[in-house]
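Peer 1: Whatever this is, show me its structure:
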Amino acid sequence: MTRYHSNIEITEKDDTSPVTAADLAANAIILERLQALTPEIPILSEESEHTAWQQRQNWQRFWLVDPLDGTKEFIRQNGEFTVNIALIDNGEPVLGVVHAPALEKTWLADGETAWLQTSSGRDSVKVRTASIPTVVGSRSHPSPELATYVAKLGEHKMAEVGSSLKFCLVAEGRAQYYPRLGPTMMWDTGAGHCVAQSAGANIMQLDGSPLRYHREELRNPSFIVSV
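Peer 2: The predicted structure is shown next:
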């Protein structure tokens, strides 16, 4: 947050996506703490060198980390960025933390229950249906595929929000659908996936199969989060 409220230092990665000094500083802190907490569990983080599949395929459990999800939102200073940490066990996210520093909110999940923690305390959250569903989409990555999808839903409301906060809106019952029909990476979704699923949501690929995290390809297929 100190870096958020100062001049934000931005550089470009090889794929031209932005990275800030805050991404790298958060990554260093998270890796140090996780290695101290669970030295036996390997870590896959967006901002660290990615372990090859030849080695990862033998990982039954690993930490999946995005130290700053929503870098574009961080740069725009709209508050819609998060820190994502998930524990993956046999391809399934079984613990998840989505922390939104600027919003002073944290969503937590253990695979069965999800909670929202604020300055006033911690309360469990559950998905809710709605007669007129709300569809949440990406503020930074709108797509024609999303327009085609929502056209089939009938009457609905639209909401735009950045980063993995979209999973959290579904988990809280404030949205009923999050169709992600554009590219994401595993570290973008693991923690939010755990939060939404623990709150009662379904996270499925377009062919109806579950989204899993034990695989060579780091890029996710398209998926739908729904209640």
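
Peer 1: From here on, just use CA atoms for contacts and neighbour counts.
Peer 2: Will do.

Peer 1: Val225: how many residues sit nearby?
Peer 2: Val225 has 24 neighbouring residues, counting by other C-alpha atoms under 10 Å.

Peer 1: I should have written Met1 there, sorry.
Peer 2: 9.

Peer 1: Identify the residues contacting it.
Peer 2: Residues in contact with Met1 (C-alpha atoms under 8 Å, 6 or more residues apart in numbering) are Pro101, Ala102.

Peer 1: ok, now Val161?
Peer 2: Glu80, Val136, Gly137, Ser138, Arg139.

Peer 1: swap the cut-off to 7 Å and go again
Peer 2: Contact analysis of Val161 by C-alpha atoms under 7 Å, 6 or more residues apart in numbering lists Glu80, Gly137, Ser138, Arg139.

Peer 1: Met185: which of those is nearest?
Peer 2: When these are ranked by distance to Met185 (C-alpha to C-alpha), Ser138 comes first, at 14.4 Å.

Peer 1: where's that closest one relative to Met158, distance?
Peer 2: Ser138 sits 11 Å away from Met158, going by C-alpha to C-alpha, to the nearest Å.

Peer 1: repeat for Trp187
Peer 2: 25 Å.

Peer 1: again with Leu44
Peer 2: Remark: distance between Leu44 and Met158 (C-alpha to C-alpha) = 33 Å.

Peer 1: Leaving out chain neighbours, which residue sits closest to Thr106?
Peer 2: Closest residue to Thr106 apart from its sequence neighbours, by C-alpha to C-alpha, 6 or more residues apart in numbering: His99 at 4.3 Å.

Peer 1: for comparison, sequence B:
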Amino acid sequence: MLQDVFLEAALEAGAVIMEIYNGGIDVSYKADASPVTIADEKAEAIILRHLEKAFPDIPVVAEESVAAGKVPDVSGKSFFLVDPLDGTKEFINKREDFTVNIALIEDGIPVAGIVYAPAKRVAYRTTVTGAEKLMIGDGGIATASPIHVREKGDALIAVASRSHNSSETEVFMREIGVTDFTSVGSSLKFCIVAEGLADVYPRFGRTMEWDTAAGDAVLRAAGGITVGIDNKKLSYGKVSQKEDSDFANPYFTCWAKYF
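Peer 2: As a prediction, this is how the structure comes out:
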């Protein structure tokens, strides 16, 4: 039932996002200078409606709601993390690497999630036994294929952020011996590692938990791991942080196989 709700919510949100993507995109800016569009707001409203109807007792931490000051207490609770439109810059610039992200967090761990790229008509989600890639057609699943991270080979392939790359990332990739890398937007980077097309995704830049939770859930379900700079698994529900705001992530690295 959970994954059915996630899929229905993501597909409906994606349909509204694509209507705006194919029309005119009006951009405004939040207090932190990050861009936001009506697509972000409409998509979040759709997702919240689905989650609240199906799981009224589970709190939801959603990006635009948090920006508006609506932050539920998640201390010691399971909760949902929602990014209705990850990769807003990709969306604004008419690139296809933007996603709808929904995840369930239990005990600080992303245990279920879906990442849907409506412009690409592809979704990645957790299953009871692992993770799968979905091709979307006519508003539903056209094909479903199980995915798993790759085994370590002779060449180390990385995926990095298109809009938020950094010199630290480039240094890190040289130090670990990356032989090839590709730049992709949004949480699709997690999914590229999850489906076995890359070995590592380093992120030495600011992210929030709603940016990463769904993709991280898929990656972990596919056999991968996400660790912070302390080499511990990335955790969720980080509030009252001395060094940063609630739900902010540290720098992290995603691995297909943790060496």
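
Peer 1: rewinding a little: Leu44 and Met158 of the first structure: who's more crowded?
Peer 2: Per other C-alpha under 10 Å, whichever of Leu44 of the first structure and Met158 has more neighbours is Leu44, with 18 against 12.

Peer 1: so what corresponds to the more buried one in the second structure?
Peer 2: Mapped onto the second structure by TM-score structural alignment, Leu44 of the first structure lines up with Val61.

Peer 1: Show me where the first structure has its helices.
Peer 2: Along the first structure, counting by DSSP state H, helices occupy 21-37, 53-56, 71-76, 144-151, 165-171, 186-198.

Peer 1: Onto which residues of the second structure does the last one map?
Peer 2: Helix 186-198 of the first structure corresponds to residues 209-221 in the second structure, going by TM-score structural alignment.

Peer 1: Now do that stretch: everything it contacts.
Peer 2: Counting by C-alpha under 7 Å, 6+ apart, 62-63, 81-83, 86, 101-103, 110-115, 124-126, 130-131, 187, 190-191, 194, 225-226, 236, 247-249 sit against stretch 209-221 of the second structure.

Peer 1: mean per-residue distance, that stretch to the first structure?
Peer 2: When the first structure is superposed, stretch 209-221 of the second structure averages 0.3 Å from its matched positions, counting by mean C-alpha distance after the TM-score superposition for the first structure.

Peer 1: quick revisit: greatest separation within the contacts of Val161 of the first structure: which pair is it?
Peer 2: The widest separation within these (C-alpha to C-alpha) is 12.9 Å, between Glu80 and Gly137.

Peer 1: looking at the helices of the first structure, which is buried most?
Peer 2: helix 186-198 (a mean of 29; mean count of other C-alpha atoms under 10 Å).

Peer 1: check contacts around the aligned partner of Arg121 of the second structure in the first structure.
Peer 2: Under the alignment (TM-score structural alignment), Arg121 of the second structure pairs with Glu104 in the first structure. Contacts for Glu104 of the first structure (C-alpha under 7 Å, 6+ apart) come out as Thr118.

Peer 1: same thing but 10 Å
Peer 2: Listed by C-alpha atoms under 10 Å, 6 or more residues apart in numbering, the contact set of Glu104 of the first structure reads Gly79, Gln117, Thr118, Ser119.

Peer 1: mind checking how far the third one is from Leu103 of the first structure?
Peer 2: Per C-alpha to C-alpha, Thr118 of the first structure is found 9 Å from Leu103 of the first structure.

Peer 1: Restricted to strands, list the contacts of Glu104 of the first structure.
Peer 2: Gln117, Thr118 (DSSP state E).

Peer 1: Adding distance to Leu181 of the first structure and neighbour count, write the contacts of Glu104 of the first structure out as CSV.
Peer 2: Converted to CSV, the contacts of Glu104 of the first structure look like this (distance: C-alpha to C-alpha, whole Å; neighbours: other C-alpha atoms under 10 Å):
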residue, distance to Leu181 of the first structure, neighbour count
Gly79, 24, 17
Gln117, 29, 16
Thr118, 31, 13
Ser119, 34, 8
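
Peer 1: distance of whatever residue of the first structure lines up with Phe252 of the second structure from Leu165 of the first structure?
Peer 2: In the first structure, the residue matched to Phe252 of the second structure (TM-score structural alignment) is Phe223. Phe223 of the first structure sits 16 Å away from Leu165 of the first structure, going by C-alpha to C-alpha.

Peer 1: Glu12 of the first structure too?
Peer 2: 24 Å.

Peer 1: can you check Glu172 of the first structure too?
Peer 2: Counting by C-alpha to C-alpha, the gap from Glu172 of the first structure to Leu165 of the first structure is 10 Å.

Peer 1: where do the contact lists of these two overlap?
Peer 2: Common neighbours of Glu172 of the first structure and Leu165 (C-alpha under 10 Å, 6+ apart) are Trp107.

Peer 1: What segments of the second structure are strands?
Peer 2: Under DSSP E, the second structure gives strands at 27-29, 35-37, 60-62, 79-86, 99-106, 109-117, 122-126, 131-137, 140-147, 156-161, 178-184, 200-203, 225-228, 252-255.
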